[in-house]
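J.: requesting a structural model of the entry that follows:
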Amino acid sequence: MGSQIPNGNDRSRTYWTPTMERYFVDLMLEHMQKGNRVGHTFNKQAWNDMLAVFNAKFGSQYDKDVLKSRYTNLWKQFNDIKSMLGQVGFSWDDVRNMVVADDYVWDAYIKAHPDARPYKIKSVQNFSDLCLIYGYTTADGRYSRSSHDVDIDDEVTGVISGDGVGTPTPSTTERLRTEWTLAMDQFFTELLLRQQEKGNKLDSNINSYTKEAWTEMLNSFNEKFGPHHTKRVLRHRYKKLFKYYTDITVLLKQDGFSWDSQQQKVVANDDVWDAYIKAHPQSRSYRAKSMPNYQDLESIFGSAIVDKSQFNNNLDEDIVTKAGA
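T.: You can find the predicted model right below:
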C-alpha cells in the first residue's frame, strides 16, 4: 500500500491511508507502554523498531523522517482540536469522529483562525488515541507526566465531551487540571476500602458512600496531595474506576482473554485483540493499559452485574445534591 511511493525521502508525496495511520498510532501506543517515550518524542530504538515493522507491513521503503513528519502532523491535529474544544460552542461527535458546532460558531472561529477551516468537515478517526499519545506533551515539547501515569483518559473525557456542549465548565476544568498519578490512584483506592470496612458504603446498587465518608476521604486526600481537590474530582475518579473495573471484567469473560498478574493488565493473542477491537473500538486502550489496583477494585465494586447507566445516574444525582454540602 505504501510502496506506491518509492522515494521515502519525499515526505510531501507520501500518501497516508487510514490503515497506515491506524497502524502507526498502534505502534506508538505500543512503544509508550514499553516506556520508550523520551521527552516529547520516542527514543532512537523505538523509531528504528517502528520503521522496520511499518515498512514490513506495507512493503515500503520509507525512512524515519516520514514517520517523524507524520508524528508532528498528528500532534498538530491534536493541538488544533483540543484548542477548539476549549472554546464555547464546540463539542466532539463520537459517531462522526469530528468537531461540531453551529455554523455561526464555525464562521466566527474560522475568521480568527483560517487554518481551522478543514476541521469543519474533517473526520479524525484516532483522536482519542492521539489524546493518549500527546495529552501531556506541553506546547514547548516537554512531556509533563511520568511514565507511571495510569489515567490519561481523564483528560480525554474532559477534552472530548466538554460536559456535552464544548463549554469549559468548572467541573471540566477541574478534571483537566487533575493529574492522577499511580500513587494518587492507590491512595484513593485505599481510602475507599477503608470506608467500606467502616460500613460507610451505601446500597450496592448505587455503589457509593455516605456524605460523611466522602468528606473524610477528601480531607485525607487533600492532606496528602494538596488542598485544591474537591468532592467532585474524587467522585469523577470513582466513576472512572468503576468504568475501568466493569470494562476489564467484561473483557475477562470473553474467550481468549486473561489477566496477567505480573504486567497487571488484560492479555490476549493479537488476533483475539484485533477481532474484539473491531467489534468494540472503545476497548482499544485496554490493550496497553495497566491496572495495578484491579483486584482492589473488585473488592470495592464486587462481582455483581451492575447497570452502568443506573450507576452513573445515581452518582450524578448524588453529586448534584451533596457535592456542595
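
J.: going forward, measure contacts and count neighbours with C-alpha atoms only.
T.: OK.

J.: starting at the chain centroid, how far to the one helix or strand L315 maps to?
T.: Assigned by DSSP states H and E, L315 belongs to helix 308-322. How far helix 308-322 lies from its chain's middle: 22 Å, per CA atoms, centre = their mean, to the nearest Å.

J.: list the buried residues in that helix.
T.: By neighbour count on 16 or more other CA atoms under 10 Å, the buried set for helix 308-322 is F311, N312, L315, D316, D318, I319.

J.: how close does the second one get to T157?
T.: Okay, so that is N312. As judged by CA to CA, to the nearest Å, N312 and T157 stand 15 Å apart.

J.: by contact count, what packs against the helix holding L315?
T.: Judged by 3 or more CA pairs under 8 Å, 6 or more residues apart in numbering; DSSP states H and E, the packing partners of helix 308-322 are helix 231-252.

J.: any buried residues in the helix it packs on, and which?
T.: For helix 231-252, a neighbour-count test (16+ other CA under 10 Å) marks 231-242, 244-246, 248-249, 251-252 as buried.

J.: tell me what that helix is packed against?
T.: helix 170-177, helix 211-225, strand 265-267, helix 294-301, helix 308-322.

J.: tell me the angle the following helix or strand past the first one makes with helix 231-252.
T.: Right, helix 170-177. Sequence-wise, the next helix or strand downstream of helix 170-177 (DSSP H and E) is helix 182-197. In terms of direction (axes from the mean of the first three to the mean of the last three CA atoms, to 10 degrees), helix 182-197 departs from helix 231-252 by 90 degrees.

J.: tilt between helix 182-197 and helix 211-225?
T.: Per the same axes, to 10 degrees, the angle that helix 182-197 makes with helix 211-225 is 150 degrees.

J.: in helix 182-197, what's buried?
T.: L182, D185, F187, F188, T189, E190, L191, L192, L193, Q195, Q196.

J.: tabulate the residues you listed (JSON lines), appending distance to D271.
T.: As requested, the buried residues of helix 182-197 are arranged in JSON lines below (distance: CA to CA, whole Å):
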{"residue": "L182", "distance to D271": "30"}
{"residue": "D185", "distance to D271": "32"}
{"residue": "F187", "distance to D271": "36"}
{"residue": "F188", "distance to D271": "36"}
{"residue": "T189", "distance to D271": "34"}
{"residue": "E190", "distance to D271": "36"}
{"residue": "L191", "distance to D271": "39"}
{"residue": "L192", "distance to D271": "37"}
{"residue": "L193", "distance to D271": "37"}
{"residue": "Q195", "distance to D271": "42"}
{"residue": "Q196", "distance to D271": "40"}
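
J.: one more, so I can put them side by side:
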Amino acid sequence: MPKGKTTPSDSNHPGRDSLQWNDEMDQMLLNALGEEANKGNRHDGAWTTQAYNNMIEALRSTIGPNITKNHIKNRMKTLKNHFAEAYDLFHSLSGFSWNSITRKFDAEDDVWEELIKGKPHAARWRKMQIKHYDILTELFATDRAKGNVAKTAKERRKQWEKENIDLNNYFEDTE
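T.: Just a heads-up that it's a prediction; the model follows:
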C-alpha cells in the first residue's frame, strides 16, 4: 500500500496535515476521479458529495486511513493547474502532437523554436514529461473554456433562468 507522508503544515493551521503525493498516489486519485465521472457523480464540472465520499473510501483503502476530502481537493487543484498550463498552451497550436509514450508534445525543431521565440516560458515543455496528461484531458479539458464562452456559475445560472421555456406554449392544438 503506497503511503503518502503526512506532516504538520504551517503554524497558521494548527492540527492540519499536509500530504506528500507521489506518482502512484496521483494515479490512484485519477482512477477514482474517472470512476466517479463514469458513474455520473460530476455535474457542470463539480464533483458531488457522493463522489467525494466514494473517493475518500477508495483512497483510504489504498493510500491510507488519514486521507481527507481536503487532501483530495487540494491535489486535484494542483493537478488541474499543471494540466491547464500545458493544455492551454498546446491544444490549439498547429505542428504539435501529443505523444502518449514519451508523455511529451512532439514537433519539429523549427516549430519549437518559433513557439519559444514568441513564448519563452514554453521552453520547459520541450523536455518535460507531462504525467497523466491523457486522463487529465478526459477529466478536465471541457473545464478549459476561454474567451466569450467562459462563464461563471452565476452567469450560467442567469442564462438558464432566461432560457426557461414553458413547453405548454409550444403544443399545437390538434383538434
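
J.: just to revisit the earlier point, in the second structure, what range does the helix holding L315 of the first structure match?
T.: Per TM-score structural alignment, helix 308-322 of the first structure has no counterpart in the second structure.

J.: between helix 231-252 and that helix, find me the angle.
T.: Per the same axes, to 10 degrees, the angle that helix 308-322 of the first structure makes with helix 231-252 is 170 degrees.

J.: okay, the helices and strands packed on helix 231-252 of the first structure in CSV with distance to D93 of the first structure next?
T.: Output for these, formatted as CSV (distance: least, CA to CA, whole Å):
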stretch, distance to D93 of the first structure
helix 170-177, 17
helix 211-225, 33
strand 265-267, 29
helix 294-301, 30
helix 308-322, 20
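
J.: for the ones you listed, which one sits closest to L67 of the first structure?
T.: Closest approach to L67 of the first structure among those is made by strand 265-267 (27.8 Å; CA to CA).

J.: which residues of the second structure does the closest one align to?
T.: Aligned by TM-score structural alignment, strand 265-267 of the first structure falls on no residue of the second structure.

J.: gap between R157 of the second structure and P2 of the second structure?
T.: Taking CA to CA, one finds R157 of the second structure at 42 Å from P2 of the second structure.

J.: try K119 of the second structure
T.: Computed as CA to CA, the K119 of the second structure to P2 of the second structure distance reads 38 Å.

J.: and stretch 22-33 of the second structure, how far out from the chain's middle?
T.: Centroid separation for stretch 22-33 of the second structure versus its chain: 12 Å, with CA atoms, centre = their mean.

J.: go on, stretch 29-45 of the second structure?
T.: 11 Å.

J.: likewise for stretch 62-70 of the first structure?
T.: Taking mean C-alpha positions (CA atoms, centre = their mean), stretch 62-70 of the first structure and its chain are 25 Å apart.

J.: please apply the same query to stretch 79-89 of the first structure.
T.: Distance of stretch 79-89 of the first structure from its chain centroid, counting by CA atoms, centre = their mean, is 17 Å.

J.: before we move on, what about stretch 77-95 of the second structure?
T.: Relative to its chain's centre, stretch 77-95 of the second structure lies at 10 Å (CA atoms, centre = their mean).

J.: so F105 of the second structure, which state does it fall into?
T.: Assigned with DSSP: H, G, I helix; E, B strand; the rest coil, F105 of the second structure falls in the strand class.

J.: can you pull the contacts of it?
T.: F96, S97, W98, N99, W125, R126 (CA atoms under 8 Å, 6 or more residues apart in numbering).

J.: the first structure: which residue goes with the fourth one?
T.: It stands for N99 of the second structure. Superposed on the first structure with TM-score structural alignment, N99 of the second structure falls opposite D93.

J.: then the fifth one?
T.: In the first structure, the position corresponding to W125 of the second structure is occupied by Y119, as judged by TM-score structural alignment.

J.: with adjacent residues omitted, what lies nearest to that match?
T.: Counting by CA to CA, 6 or more residues apart in numbering, Y119 of the first structure lies nearest to V99, which is 6.9 Å off, once chain neighbours are set aside.

J.: kindly report the same for T6 of the second structure.
T.: Per CA to CA, 6+ apart, closest to T6 of the second structure is L19, 4.5 Å.

J.: how many neighbours does that neighbour have?
T.: A total of 20 residues lie near L19 of the second structure under the criterion other CA atoms under 10 Å.

J.: where does it sit: helix, strand or coil?
T.: Per three-state DSSP, L19 of the second structure ends up strand.

J.: distance of it from D44 of the second structure?
T.: Taking CA to CA, one finds L19 of the second structure at 28 Å from D44 of the second structure.

J.: now do L89 of the second structure
T.: For L89 of the second structure relative to D44 of the second structure (CA to CA), the value is 23 Å.

J.: list the contacts of the helix ranked longest in the second structure.
T.: Taking DSSP state H as the criterion, the second structure has its longest helix at helix 69-90. With CA under 8 Å, 6+ apart as the test, helix 69-90 of the second structure has contacts from 18-19, 21, 29, 52-53, 56, 96, 122, 125, 130, 133, 136-137, 140-141, 144.
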